[in-house]
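Asker: A structural model of the following input is requested.
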Amino acid sequence: MTHRISRSRSLGRHALLLVCVSITCFPVLYALLISTFDFQQVFIYPPRLIPGISLLENVGLAWSKVSLGRLLANSFVISISVALGKTLLSILAAFAFTYFRDFPGKNLLFVVILITHMLPLPVRIISTFQLMDTLNWVNTYYALTIPFFASATGTLLFRQFFLTVPASLSDAARIDGAGPMRFLTRILMPLSYNNLVALFMVEFVYMWNEYLWPLIVTTSNEMRVAQIGIKMLVATDAQAEWNVIMAGVILV
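Answerer: The predicted model follows:
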């Protein structure tokens, strides 16, 4: 009897997971299906469930209409730069808060850093744009990357991990003649490998999906990102070609 109840619960959990996966994957699969249709097939009712033969043509149109290749390259460069910069600055800041024990006012400074985490981008966007304009960074990679380098979340993540490292380990490194940077690169960073990879991936995906800031701080299509490219495909004077738009979405 107990075995049957356990099996029923297991089947119920798997059924629930299957439903959740289906709901999550449906928009992507439907976009892929639409991207295989030609313009007329998109509006057929009832909708077709059999893929068409126009996928490559739609991909080519999406690629050429908004220079999607350039926009994807911009997104990749910006995402990689921000992920690397934010990870590096976060680990250095966290190291300073934990390694230098007699650093005056470090707790107050850490609280100030955490407070900045409560300020969303829309609150900071005007002042940040004015700063970029003053520095003549508008429509440059500097404006698209440098404002995102600082990270209260990343600093907190690494600081909390570094606090779990025994103080005797840093004392032993000092006795052996290892300076702060050597202790960081040879001991702490290898121990923080999982945190490094996790933060890098999260920040890469975050920047890849960023839309508002690149839209505000860029003025030429050559500096736009892929997310804006999809919007450019939609915002046309003629009727939207959803087969081409979905092909662009699949590429992005």
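Asker: can we go C-alpha only for contacts and neighbour counts from here?
Answerer: Noted.
Asker: what's around L233, how many residues?
Answerer: As a burial measure, L233 scores 19 neighbours (other CA atoms under 10 Å).
Asker: Kindly report the same for A152.
Answerer: For A152, using other CA under 10 Å, the count is 20.
Asker: From M207, how far out is it?
Answerer: According to CA to CA, to the nearest Å, A152 and M207 sit 16 Å apart.
Asker: same deal with Q40?
Answerer: For Q40, the distance to M207 - CA to CA - is 35 Å.
Asker: These two: who's more crowded?
Answerer: The neighbour comparison of Q40 against M207 (other CA under 10 Å) goes to M207, with 21 against 9.
Asker: isn't the more buried one right up against V82?
Answerer: Yes: in this structure, M207 is within contact of V82 by CA atoms under 8 Å, at 7.3 Å.
Asker: which residues are common contacts for the two?
Answerer: By CA atoms under 8 Å, 6 or more residues apart in numbering, M207 and V82 have no common neighbours.
Asker: In the helix or strand hosting I78, which residues are buried?
Answerer: Assigned by DSSP states H and E, I78 falls within helix 68-99. For helix 68-99, the neighbour count (16 or more other CA atoms under 10 Å) marks 68-72, 74-95, 97-99 as buried.
Asker: How about stretch 12-31?
Answerer: A31.
Asker: ok, now stretch 175-193?
Answerer: Neighbour-count burial for stretch 175-193 [16+ other CA under 10 Å]: F183, L184, L188, M189, S192.
Asker: I'd like these laid out as JSON lines, including distance to F162.
Answerer: Below are the buried residues of stretch 175-193 laid out as JSON lines (distance: CA to CA, whole Å):
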{"residue": "F183", "distance to F162": "12"}
{"residue": "L184", "distance to F162": "10"}
{"residue": "L188", "distance to F162": "8"}
{"residue": "M189", "distance to F162": "10"}
{"residue": "S192", "distance to F162": "8"}
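Asker: Could you list which of the residues you listed belong to helices?
Answerer: F183, M189 (DSSP state H).
Asker: Y30: which of the buried residues of stretch 175-193 is nearest?
Answerer: S192 (39.4 Å; CA to CA).
Asker: want to put them side by side, so please do this one too:
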Amino acid sequence: MVEHRRFGNLLPHLVLLAGVAIVAFPVYLAIIASTHDNTVIANGQMPLYPGSRGLETYWNTIVSGTGRTTRQAVGVMMFNSLIMAIGIAIGKIAISIISAYAIVFFAFPFRMTAFWTIFITLMLPVEVRIFPTYKITSDLHVLDSYSGLILPLIASATATLLFRQFFMTVPKELVEASKIDGAGPIRFFWDTLLPLSMTNIAALFVILFIYGWNQYLWPLLITTRDDMQTIVIGIKKIIDVRDALTEWQVAMATAVLAMLPPVAVVVLMQRLFVKGLIETEK
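Answerer: Next up is the predicted model:
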């Protein structure tokens, strides 16, 4: 029997609160900085309470942008990042679940060779194959497009491995029952495997959405038009100025806005995300 001691859990709670404070304090500073004038931030005199320029800063950042650093409104950048993140997440999940289904439930020659070939690509991230990938993207004339942002990144050996391991735990009785009911491969996949995989899909969607949202190198290479830039590139361009004073209030507002979609996805899908990571029963 576990005894409930009044002060026995004090230390763990203090450590937890300290960890939350360490993580949350920079976010709090970014929010506070986005509400003050740029001169206050640049002079190092920024107080720890909100200023009066918050609504104006966020409105100008989202709708009109700034003429000196970001020639495109941050709202457009957020939309580009959202399309890219959703496209990468859905593409990776769709290709991976179909690949895992074929590897587990179909007996074809060199099945394991195909799986290990996919698995080996874990050692070849985008940074390693960046030049040939860029060459192919350029030859297909999909630079400065959503297709160019999404398609080269939708293959995922990790997701294929996770779905394969999950499908291998599916009882064979389900397969036999589907055959007895006259269900073909597509119906078995759609009516049986997909409902069983929903928690895994949700967990992978959260991870892959954040992966796509945080992409920097690939969008930086293939986007030259301002209206196709993602918000991560926008933050870099706001800060990286040479002859002008960095607009810190705009940079902080953009950073806060960049955090909102991933946080919203994690919060809204938290239960399915945790369930998909820990659930073992089918």
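Asker: Post the TM-score for the overlay when you can.
Answerer: In this superposition the chains share a TM-score of 0.93, using TM-score structural alignment, normalised by the length of structure 1; 249 aligned residues with a CA RMSD of 1.6 Å.
Asker: ok so, going back, tell me the one of the buried residues of stretch 175-193 of structure 1 nearest V19 of structure 1?
Answerer: Nearest to V19 of structure 1 among the buried residues of stretch 175-193 of structure 1, with distances taken as CA to CA, is S192, at 35.7 Å.
Asker: in the stretch 101-250 of structure 1, which spans are helices?
Answerer: Using DSSP state H, counting those that start in this stretch, the helices of the stretch 101-250 of structure 1 run over residues 106-116, 121-134, 141-145, 152-162, 167-175, 180-183, 189-191, 193-208, 212-217, 226-234, 242-251.
Asker: what's the closest of those to V28 of structure 1?
Answerer: helix 242-251 (7.7 Å).
Asker: how big's the offset between the closest one and structure 2?
Answerer: Taken over the aligned residues, the distance from helix 242-251 of structure 1 to structure 2 averages 1.1 Å (mean CA distance after the TM-score superposition for structure 1).
Asker: okay, that helix sits on what stretch of structure 2?
Answerer: On structure 2, the counterpart of helix 242-251 of structure 1 by TM-score structural alignment is residues 248-257.
Asker: for stretch 198-217 of structure 1, same thing?
Answerer: Using TM-score structural alignment, stretch 198-217 of structure 1 pairs with 203-222 in structure 2.
Asker: Run the chain-centre distance for that stretch.
Answerer: 5 Å (CA atoms, centre = their mean, to the nearest Å).
Asker: for stretch 165-185 of structure 2, same thing?
Answerer: Remark: stretch 165-185 of structure 2 is offset 32 Å from the chain centroid, using CA atoms, centre = their mean.
Asker: Contact partners for the residue nearest to the spatial centre of structure 2?
Answerer: Structure 2 has I210 as the residue nearest its centroid, 1.4 Å off, counting by CA atoms, centre = their mean. Contact analysis of I210 of structure 2 by CA under 8 Å, 6+ apart lists A85, P262.
Asker: now it: how far from T192 of structure 2?
Answerer: Distance of I210 of structure 2 to T192 of structure 2, computed by CA to CA: 28 Å.
Asker: Same check on L10 of structure 2?
Answerer: 47 Å.
Asker: repeat for I90 of structure 2
Answerer: Distance of I90 of structure 2 to T192 of structure 2, computed by CA to CA: 20 Å.
Asker: and if you look at V20 of structure 2?
Answerer: 41 Å.
Asker: got the buried residues for the one helix or strand G60 of structure 1 maps to?
Answerer: Assigned by DSSP H and E, G60 of structure 1 belongs to helix 55-65. For helix 55-65 of structure 1, the buried set under the neighbour-count rule, 16+ other CA under 10 Å, comprises L55, E57, N58, V59, L61, A62, W63.
Asker: pretty sure A152 of structure 1 contacts H117?
Answerer: Yes: counting by CA under 8 Å, H117 is a contact partner of A152 of structure 1 at 5.7 Å.
Asker: how big is the angle separating the helix holding I78 of structure 1 from helix 55-65?
Answerer: 80 degrees (axes from the mean of the first three to the mean of the last three CA atoms, to 10 degrees).
Asker: by contact count, what packs against helix 68-99 of structure 1?
Answerer: helix 141-145, helix 152-162, helix 193-208, helix 226-234 (3 or more CA pairs under 8 Å, 6 or more residues apart in numbering; DSSP states H and E).
Asker: for those, which one sits closest to I34 of structure 1?
Answerer: Per CA to CA, nearest to I34 of structure 1 of the helices and strands packed on helix 68-99 of structure 1: helix 226-234, 14.7 Å.
Asker: Could you list the buried residues of the closest one?
Answerer: Buried residues in helix 226-234 of structure 1 (16+ other CA under 10 Å): A226, Q227, I228, G229, I230, L233, V234.
Asker: Repeat that for stretch 112-128 of structure 2.
Answerer: Here stretch 112-128 of structure 2 shows F115, I118, F119, V126 as buried, counting by 16+ other CA under 10 Å.
Asker: what's the farthest-apart pair in those?
Answerer: F115 and V126 (19.6 Å).
Asker: thinking again about what came up before, got CSV for the helices of the stretch 101-250 of structure 1, with distance to T36 of structure 1 too?
Answerer: Below are these laid out as CSV (distance: least, CA to CA, whole Å):
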stretch, distance to T36 of structure 1
helix 106-116, 46
helix 121-134, 37
helix 141-145, 34
helix 152-162, 41
helix 167-175, 59
helix 180-183, 54
helix 189-191, 46
helix 193-208, 25
helix 212-217, 29
helix 226-234, 17
helix 242-251, 7
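Asker: Out of those, which gets nearest to A31 of structure 1?
Answerer: helix 242-251 (5.3 Å).
Asker: what's that closest one packed up against?
Answerer: Secondary elements touching helix 242-251 of structure 1 (3+ CA pairs under 8 Å, 6+ apart): helix 2-34, helix 39-42, helix 55-65, helix 226-234.
Asker: one more time with 6 Å
Answerer: helix 55-65 (3 or more CA pairs under 6 Å, 6 or more residues apart in numbering; DSSP states H and E).
Asker: Quick check: closest non-adjacent residue to the equivalent of P185 of structure 2 over in structure 1.
Answerer: Mapped onto structure 1 by TM-score structural alignment, P185 of structure 2 lines up with P180. Take P180 of structure 1 and drop its neighbours on the chain: the residue closest to it by CA to CA, 6 or more residues apart in numbering is Y99, 7.7 Å away.
Asker: What separation is there between that neighbour and D237 of structure 1?
Answerer: For Y99 of structure 1, the distance to D237 of structure 1 - CA to CA - is 59 Å.
Asker: Over to T164 of structure 1?
Answerer: 58 Å.
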